[in-house]
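Visitor: sequence first, then the predicted structure, then my questions.
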Amino acid sequence: MSQTTHSPTDIALHTAPSFVDTVRRRQSYRDFLPAPVPGPLLREVLTDAQCSPSNCNTQPWNMHIVSGQTRQDLSRALHEANKQGQVSPDFFWDEKAYRGAYGERRQEQGGIYYRNLGVARDDLDGRAAAGARNFSFFGAPHVAMLFMPTVGDGVRVAGDLGMYGQTFLLALAARGLGGVPQTVLGLYADTVRDVLGISPDLKLLYGISFGYPDLGAASNRTPMGRADLSESVTFHS
């Protein structure tokens, strides 16, 4: 039976978990309950995210939160663009470029997700339908689109948006909410800009669908593992 961590009425009484608990329990959810996040609660999350560090305190993030009818309009436009193959990324993307351990981790994540949904490896239609759920925002009532200005090669600004997105996700988790970063939304930048009326001067890096996670959904059954520290950290002394 579907359930959520906290109801909107309970959240005001919710005592925030420790930082350690928040970081280690956060996961990317791919099914959400339809209840919207109350405005005051969302403002608390955004206020936390605004405390993110950035290069020279430039704070280059431009967050566009889409809900209600506009969310439905955006979802329809994205599904149509996906169906027509009308990709328009602002930044190069090639998932096959992930090799070695990086490629293995990517494949492992995909394998767990499809198995939880009951989609076989050779079920191409099923895999396509599962992938298209991105454009319905996994049922989340809100999606945040993260845009950035063009500065140099963009790497520094993109790093700032990554830190902002992580703070946003942790602020959600601390309040019993959840989100999922979605690179694929950034592959349809022109579509998103057209629906939202955003200047082409702002570049779309990624999106985050968010809300109250549906903890009973099969897609949320298995938190992804993490590599041992020895695989990613080198100590010099």
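Guide: Arrived safely, thanks for sending.
Visitor: from now on I want contacts and neighbour counts done on CA atoms only, so please keep to that.
Guide: Will do.
Visitor: buried residues in stretch 196-206?
Guide: By 16 or more other CA atoms under 10 Å, the buried positions in stretch 196-206 come out as 202-206.
Visitor: next: stretch 160-179.
Guide: Neighbour counts over stretch 160-179 (16+ other CA under 10 Å) mark 160-165, 167-179 as buried.
Visitor: correct me, but Val119 touches Ala129?
Guide: No: with contact defined as CA atoms under 8 Å, Val119 does not reach Ala129; the gap is 9.7 Å.
Visitor: who has more neighbours, these two?
Guide: Val119 (17 against 12; other CA atoms under 10 Å).
Visitor: contacts for the top strand by length along the chain, please.
Guide: Ranked by number of residues, the top strand in the chain under DSSP state E is strand 202-211. Here strand 202-211 makes contact (CA atoms under 8 Å, 6 or more residues apart in numbering) with 32-37, 89-91, 137-138, 140-150, 158, 177-186, 189.
Visitor: mark which of those are buried, thanks.
Guide: Among the contacts of strand 202-211, the ones that count as buried (16+ other CA under 10 Å) are 32-33, 36-37, 89-90, 137-138, 140-149, 158, 177-182, 184-186, 189.
Visitor: quick one: contacts for the residue nearest to the spatial centre of the chain?
Guide: Centroid-nearest residue in the chain: Pro181, 1.6 Å away (criterion: CA atoms, centre = their mean). The contact partners of Pro181, by CA under 8 Å, 6+ apart, come to 28, 206-209.
Visitor: by how many degrees do the host helix or strand of it and strand 202-211 diverge?
Guide: Per DSSP states H and E: Pro181 is located in strand 178-182. Strand 178-182 and strand 202-211 are oriented at 150 degrees to each other (axes from the mean of the first three to the mean of the last three CA atoms, to 10 degrees).
Visitor: ok, Asp42 to Phe168 distance?
Guide: Heads up, residue 42 is Leu, not Asp. 10 Å (CA to CA, to the nearest Å).
Visitor: repeat that for Pro213.
Guide: From Pro213 to Phe168 the distance is 15 Å (CA to CA).
Visitor: for Ala174, same thing?
Guide: Counting by CA to CA, the gap from Ala174 to Phe168 is 10 Å.
Visitor: anything in contact with each of these two?
Guide: Between them, Ala174 and Phe168 share no contacting residue, judged by CA under 8 Å, 6+ apart.
Visitor: strands of the chain, start to end?
Guide: Under the criterion DSSP E, strands of the chain are mapped to 62-67, 142-149, 178-182, 202-211.
Visitor: same list (those) but as JSON lines, adding distance to Arg115.
Guide: Below are these laid out as JSON lines (distance: least, CA to CA, whole Å):
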{"stretch": "strand 62-67", "distance to Arg115": "30"}
{"stretch": "strand 142-149", "distance to Arg115": "25"}
{"stretch": "strand 178-182", "distance to Arg115": "19"}
{"stretch": "strand 202-211", "distance to Arg115": "22"}
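Visitor: pasting the second one now:
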Amino acid sequence: MSTTAVETFTDVIRSRRSARAFLPDPVPADDIRGVLEDAQRAPSHSNTQPWEVHVFSGDARDRLSAAMLKAFEAGQMSPDFTTTYGADDSVHVRRSQQAGAVLYGAMGIAREDTDGRTKAIAENLRFYGAPHVALLFVPELGDVVRAANDVGMYAQNFLLSLTARGYHGVPQGMHGLFADTVRAHLGLPADLKLLYGISFGTADPEASVNRLDIGRAPLDEHIVLHDTSL
């Protein structure tokens, strides 16, 4: 592979950001199709391709948002998968808390501002103003772990393709908290499980929340080397 190709690929990966404020401008249909075709090239166990993806725009997007917000306001959450991160003092919880502090700080929401936090959470279900949202479902194949992993690789292709084309997306686990509501809204069977959604479009360049870099842990927190030198 040429040096230029490596640099371009690395630039795409390292420039990807999760936007949380979008411009209303729709993404052209050719670009959406291109993103979906790129995502479709994701690897999957025995080529099962265990993803079903529903893309919403325009009025369909607004109706979906209204249904999810109604369930949110009524406290009717119905996740298909656990939403916990382990023990309260685990490294994963600490990372989540640190990211939340940075995000809410950028939005000017204090930790004790319960009403402000509730309104901010609800913006997930308005898709942060993005003109499009894709919901990613997985069928009940075995214990679902392999299939869910495959959908994760699909989502990564989706997000990187958006970045390469000058757009942004944000994967949103909160969408998965309203699985029954979404299935009822779409008339889907109970054995099609909702993992999460990806809101996407053009990030608002003026929004301070879009200029954040949450960062990543150093490699030695995650990687164990066996007869390997770096």
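Guide: Received it, and whenever you're ready, just let me know what you need. These figures come from a predicted structure and were not determined experimentally.
Visitor: thinking again about what came up before, between Val119 and Ala129 of structure 1, what contacts are shared?
Guide: Counting by CA under 8 Å, 6+ apart, nothing touches both Val119 of structure 1 and Ala129.
Visitor: name the helices or strands packed onto the longest helix along structure 2?
Guide: Longest helix in structure 2, counting residues (DSSP state H): helix 145-164. Packing contacts for helix 145-164 of structure 2, counted by 3 or more CA pairs under 8 Å, 6 or more residues apart in numbering; DSSP states H and E, involve helix 3-15, helix 29-39, strand 132-139, strand 168-172.
Visitor: which residue numbers in structure 1 does the shortest one align to?
Guide: In other words, strand 168-172 of structure 2. Mapping strand 168-172 of structure 2 onto structure 1 (TM-score structural alignment) gives residues 178-182.
Visitor: what of stretch 21-37 of structure 2?
Guide: Taking TM-score structural alignment, stretch 21-37 of structure 2 hits residues 31-47 over in structure 1.
Visitor: so what's the gap between that stretch and the chain middle?
Guide: In terms of CA atoms, centre = their mean, to the nearest Å, the centre of stretch 31-47 of structure 1 is found 14 Å from the chain centre.
Visitor: what of stretch 199-216 of structure 2?
Guide: Counting by CA atoms, centre = their mean, stretch 199-216 of structure 2 comes out at 13 Å from the chain centroid.
Visitor: buried residues in that stretch?
Guide: Buried, per 16+ other CA under 10 Å, within stretch 199-216 of structure 2: 199-204, 209-210.
Visitor: then stretch 21-29 of structure 1?
Guide: 22-23, 26-29.
Visitor: contacting residues for Arg193 of structure 1?
Guide: Per CA under 8 Å, 6+ apart, neighbours of Arg193 of structure 1: 199-200.
Visitor: residue in structure 2 matching it?
Guide: Match for Arg193 of structure 1 (TM-score structural alignment): Arg183.
Visitor: where's its match relative to Val144 of structure 2, distance?
Guide: 18 Å.
Visitor: what number of residues lie near the equivalent of Asp59 of structure 2 over in structure 1?
Guide: Alignment note: Asp59 of structure 2 maps to Gln69 in structure 1; criterion TM-score structural alignment. As a burial measure, Gln69 of structure 1 scores 9 neighbours (other CA under 10 Å).
Visitor: do the same with Ala120 of structure 2
Guide: 15.
Visitor: how far away is it from Asp31 of structure 2?
Guide: 29 Å.
Visitor: kindly report the same for Asp59 of structure 2.
Guide: As judged by CA to CA, Asp59 of structure 2 and Asp31 of structure 2 stand 20 Å apart.
Visitor: map Glu80 of structure 1 across to structure 2 for me.
Guide: Looks like Glu80 of structure 1 aligns to Lys70 there (TM-score structural alignment).
Visitor: and Phe137 of structure 1, by the same measure?
Guide: With TM-score structural alignment as the criterion, Phe137 of structure 1 matches Phe127.
Visitor: ok, now which ones touch its match?
Guide: Residues in contact with Phe127 of structure 2 (CA under 8 Å, 6+ apart) are 65, 133, 199.
Visitor: now Val23 of structure 1
Guide: Val23 of structure 1 neighbours (CA under 8 Å, 6+ apart): Leu170.
Visitor: what residue in structure 2 is paired with Pro213 of structure 1?
Guide: Using TM-score structural alignment, Pro213 of structure 1 pairs with Ala203 in structure 2.
Visitor: for Gly75 of structure 2, see how far away Glu221 of structure 2 is.
Guide: Applying CA to CA, the value for Glu221 of structure 2 to Gly75 of structure 2 is 37 Å.
Visitor: which of the two has more neighbours?
Guide: A side-by-side neighbour count of Glu221 of structure 2 and Gly75, using other CA under 10 Å, places Gly75 first with 10 against 7.
Visitor: residues making contact with the match of stretch 21-37 of structure 2?
Guide: 4, 8, 138-142, 168, 171-172, 210-215, 217, 219-220.
Visitor: repeat that for 7 Å
Guide: 8, 138-141, 168, 171-172, 211-214, 217, 219-220 (CA atoms under 7 Å, 6 or more residues apart in numbering).
Visitor: next: stretch 141-157 of structure 1.
Guide: 34-36, 60-67, 137, 201-211.
Visitor: OK, contacts around the match of Pro213 of structure 1?
Guide: 19, 21-23, 167-168.
Visitor: now the buried residues of stretch 199-216 of structure 2 as a markdown table including distance to Ser44 of structure 2?
Guide: Conversion of the buried residues of stretch 199-216 of structure 2 to a markdown table gives the following (distance: CA to CA, whole Å):
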| residue | distance to Ser44 of structure 2 |
| --- | --- |
| Ser199 | 23 |
| Phe200 | 24 |
| Gly201 | 26 |
| Thr202 | 29 |
| Ala203 | 30 |
| Asp204 | 34 |
| Val209 | 34 |
| Asn210 | 32 |
